[in-house]
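> Sequence and predicted model, in that order:
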Amino acid sequence: MKNTALTEVHESLGAKMVPFAGYNMPVSYEGVNAEHDVVRSGVGVFDVSHMGEFLVSGENALSLLQWVCSNDVSKINVGGAQYNCFPNDKGGIVDDLIVYRIKEDQYMLVVNASNIDKDWAWLETQNTLKSFNAELRNISEGHSLLAIQGPKAIEAMQSLTEVDLAGIKFYTFEVAPFAGIENVIISATGYTGSGGFEIYCKNEDAAQLWENVFKAGANWGIKPIGLAARDTLRLEMGYCLYGNDIDDSTSPLEAGLGWVTKFTKDFVNSEDLKAQKEQGLKQRLVGFELTERGIPRQGYDIVDADSNKIGHVTSGTMGPSVNKGIGMGYVDTAFAKAESKIFIQIRKNLVPATVVKTPFYKG
């Protein structure tokens, strides 16, 4: 089990630690609902240093990324970021990721912790197979990442940098001093729906970063937040979680990721995905709200009014901000339209639900 540079800090704060994606991670400190509410109304800090970071450089860096990524990487300016996915050659998804353009010919890929080794092997294989010969560096082990999230994040952190934090627009970033540390990446690609930004630094600077962030945020009631609240926050926004809502077997089109699947270029398995789009999808990932009491959970069956199975739940919870059972799941296309009536099999009960457009939380 790997530790982040801040594991001892979390333990000293009384965090409940659990194994997650090969790392010893804080799942909660004072309780999921309380931590969730801190991010929705104030400012909270997640240690997400388990995430992976790869550097892709050189004159063929863009060509490699155009091939392995479904989105059009050429549209990213220096200082910009883009949500993306790696399609595999079987119709599924290797991983979803964020691509940062650091320099004209250098990109940083931020990938899911559970997929670091798999993604790295995939990237290396494609780089060699297609003779791109881009320069690849896996810098995951040496870097830490804090996500400072919530509507008070900007004013709470402004004293730590000369960069105008309010000026960092969604999916852009700055490289600048922050909290007394040089060459920090300050980005705004949040996963909670409540604003804020992410700070990338080297492991040796993580303790200083954490300490200074909490000193600066003291007057705003800043608190550490665990992964359990991160999950409820992202689910209220309808954001996919790899391993739940998308995986090696789920089509990016069926997962609602058509908006990052650009057929204006060739990429891995693009012809098959284009054919799938033209022929029509058999199932789709939808959001749903329970209309009676209950909590949907991953793996529960979704059925129609006649108890015929029409899909399955991929993520579910009691949404703390919306105060109702919410979830996402794949259903037959006929039931994918908003307002469709479905039922969630919760043990022996069929609990009625309605398909809705996400996000569940409107902010």
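Thanks, I have the structure now. Numbering: from 1, shown residues only.
> From now on I want contacts and neighbour counts done on CA atoms only, so please keep to that.
Fine.
> And the closest residue to residue 289 other than its chain neighbours, how close does it get to residue 242?
Excluding its sequence neighbours, the residue lying closest to residue 289 (C-alpha to C-alpha, 6 or more residues apart in numbering) is residue 326, at 4.6 Å. According to C-alpha to C-alpha, to the nearest Å, residue 326 stands 18 Å off from residue 242.
> So between those two, which is more surrounded?
Neighbours of residue 326 and residue 242, each counted by other C-alpha atoms under 10 Å, are more numerous for residue 326; the result is 30 against 18.
> Looks to me like that one is in a helix.
No - Residue 326 sits outside any helix when classified using DSSP: H, G, I helix; E, B strand; the rest coil, being strand.
> What's the separation between it and residue 351?
Distance, residue 326 to residue 351, using C-alpha to C-alpha: 12 Å.
> got it, and residue 92?
In terms of C-alpha to C-alpha, residue 92 sits 30 Å off from residue 351.
> Please apply the same query to residue 135.
Here the criterion is C-alpha to C-alpha. By it, residue 135 lies 52 Å from residue 351.
> here comes the other one, which I'd like you to weigh against the first:
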Amino acid sequence: MTSELKQTPLYQTFVDSGAKIVEFGGWAMPVQFSSIKEEHNAVRTNKGLFDVSHMGEVLISGKEAAKAVQYLLSNDTDKLEIGKAQYTALCNEQGGVIDDLITYQIGDNEYLLVVNAANTEKDFNWIQQHVQEFDLNVKNVSDQYGQLAIQGPKARDLVQELVDVDVSEMKPFEFKLDVTLFDKKVILSQSGYTGEDGFEVYCNAQDSVDIWNGFLKYDVEPCGLGARDTLRLEAGLPLHGQDLTETITPYEGGIGFAAKPLIEADFIGKEVLKDQKENGSPRRTVGIEMIEKGIPRTGYTVMNNEGVEIGEVTSGTQSPLSGKAIGLALIKREEFEMGKEIIVQVRKRQVKGKIVKKNQIIKE
């Protein structure tokens, strides 16, 4: 299996530690080290560490970089400045999400787009094709970067101990360049995919192992893709390829906040998104929680109480936090009502559930 798959710089470290390796988006990645529940709980109560070096990085630079980035992306990139990042979507002409990503302005006329691993080549090709009229350079620099995510309520205190800058007041999507961590230069971003406080560290690929091992000396739980998925689902965060696709718009997928179709600048998919902002989207993503026993899985049919099909499950799991079976579902907009009972076709059984808030993390 692994010989045909891409490997992050930490692959051998994971094999040596006995982590369970699986295929994910063309990569050999650890799904778990100890157990998904143990890793999940470490992030909710303490701190956990993820290797996300499989994510892609596309560098856009040059005279018209700012104009090109705005044309490509759904958010208002004029609000970016060095030190501020932005969650956004790369949309097609129909408003469908080719990918959801984070844009970092790392210099004057220089932007780093961090894209999903499975979409890196597709995104890079799309970007190249659609910015030919602009005066700029586009490079796929994914091989140059390692990326680690330290997440959890105690992550910030640890990071503060280890770096040479003040991180105490850093807010979501703020970042610092040229931070020293374990004697390595990194980009430190206040971001993550768990619903907890934490940071993502962008480093030179060859420094990944030293930084990973450095963190593990400080009561940090190594975490795999399994916990990453249960954590993001409890937080109601979408996964591209399931909750977001090229036929699901930002408004349908629950990331309408990352679309700004009322700005003056033009961008790909703007007209469709403007219409959905003003008139509503035909579908919307909702949180679901099962009342009866059964886990909602991707692709399962969702019906109303009359047995009429109203949509489908896009993601589902059993929440380690609550023990409940939860998920995200894309349903007809007119069927939405908080607390409304629904039916999910779980294999041959029809199982009762209800519509709930997407973010299910309980904070005191």
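Alright, I've got the coordinates. Bear in mind that the values here come from a model prediction, so they are computed numbers and not experimental data.
> got the residue ranges for the helices in the stretch 51-200 of the first structure?
Along the stretch 51-200 of the first structure, counting by DSSP state H, counting those that start in this stretch, helices occupy 61-68, 116-129, 153-157.
> could those be laid out in CSV, adding mean neighbour count and distance to residue 246 of the first structure?
Shown next, in CSV, are the helices of the stretch 51-200 of the first structure (neighbours: other C-alpha atoms under 10 Å; distance: least, C-alpha to C-alpha, whole Å):
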stretch, mean neighbour count, distance to residue 246 of the first structure
helix 61-68, 21, 17
helix 116-129, 16, 15
helix 153-157, 21, 30
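> Switch those helices over to TSV; also include distance to residue 346 of the first structure.
Converted to TSV, the helices of the stretch 51-200 of the first structure look like this (distance: least, C-alpha to C-alpha, whole Å):
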stretch	distance to residue 346 of the first structure
helix 61-68	39
helix 116-129	34
helix 153-157	38
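> Nearest to residue 278 of the first structure, out of those?
Each of these has some distance to residue 278 of the first structure by C-alpha to C-alpha; the shortest is helix 61-68, at 21.3 Å.
> The second structure: matching residues for that closest one?
Helix 61-68 of the first structure corresponds to residues 65-72 in the second structure, going by TM-score structural alignment.
> list the contacts for the equivalent of residue 143 of the first structure over in the second structure?
Mapped onto the second structure by TM-score structural alignment, residue 143 of the first structure lines up with residue 145. Residues counted as contacts of residue 145 of the second structure (C-alpha atoms under 8 Å, 6 or more residues apart in numbering) are 53, 57, 202, 203, 204, 205.
> How are the strands of the stretch 151-300 of the second structure distributed by residue range?
175-181, 184-189, 198-204, 221-223, 283-290 (DSSP state E, counting those that start in this stretch).
> Turn these into JSON lines, columns for mean neighbour count and distance to residue 110 of the second structure.
Below are the strands of the stretch 151-300 of the second structure laid out as JSON lines (neighbours: other C-alpha under 10 Å; distance: least, C-alpha to C-alpha, whole Å):
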{"stretch": "strand 175-181", "mean neighbour count": "18", "distance to residue 110 of the second structure": "13"}
{"stretch": "strand 184-189", "mean neighbour count": "21", "distance to residue 110 of the second structure": "14"}
{"stretch": "strand 198-204", "mean neighbour count": "24", "distance to residue 110 of the second structure": "16"}
{"stretch": "strand 221-223", "mean neighbour count": "26", "distance to residue 110 of the second structure": "32"}
{"stretch": "strand 283-290", "mean neighbour count": "25", "distance to residue 110 of the second structure": "34"}
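> Now do the buried residues in stretch 343-360 of the second structure.
By 16 or more other C-alpha atoms under 10 Å, the buried positions in stretch 343-360 of the second structure come out as 343-346, 350-356, 358, 360.
> Make a markdown table from the residues you listed and add secondary structure and distance to residue 149 of the second structure to it.
As requested, these are arranged in a markdown table below (DSSP: H, G, I helix; E, B strand; the rest coil; distance: C-alpha to C-alpha, whole Å):
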| residue | secondary structure | distance to residue 149 of the second structure |
| --- | --- | --- |
| 343 | strand | 37 |
| 344 | strand | 34 |
| 345 | strand | 36 |
| 346 | strand | 34 |
| 350 | strand | 39 |
| 351 | strand | 36 |
| 352 | strand | 36 |
| 353 | strand | 33 |
| 354 | strand | 33 |
| 355 | strand | 31 |
| 356 | strand | 29 |
| 358 | coil | 23 |
| 360 | coil | 21 |
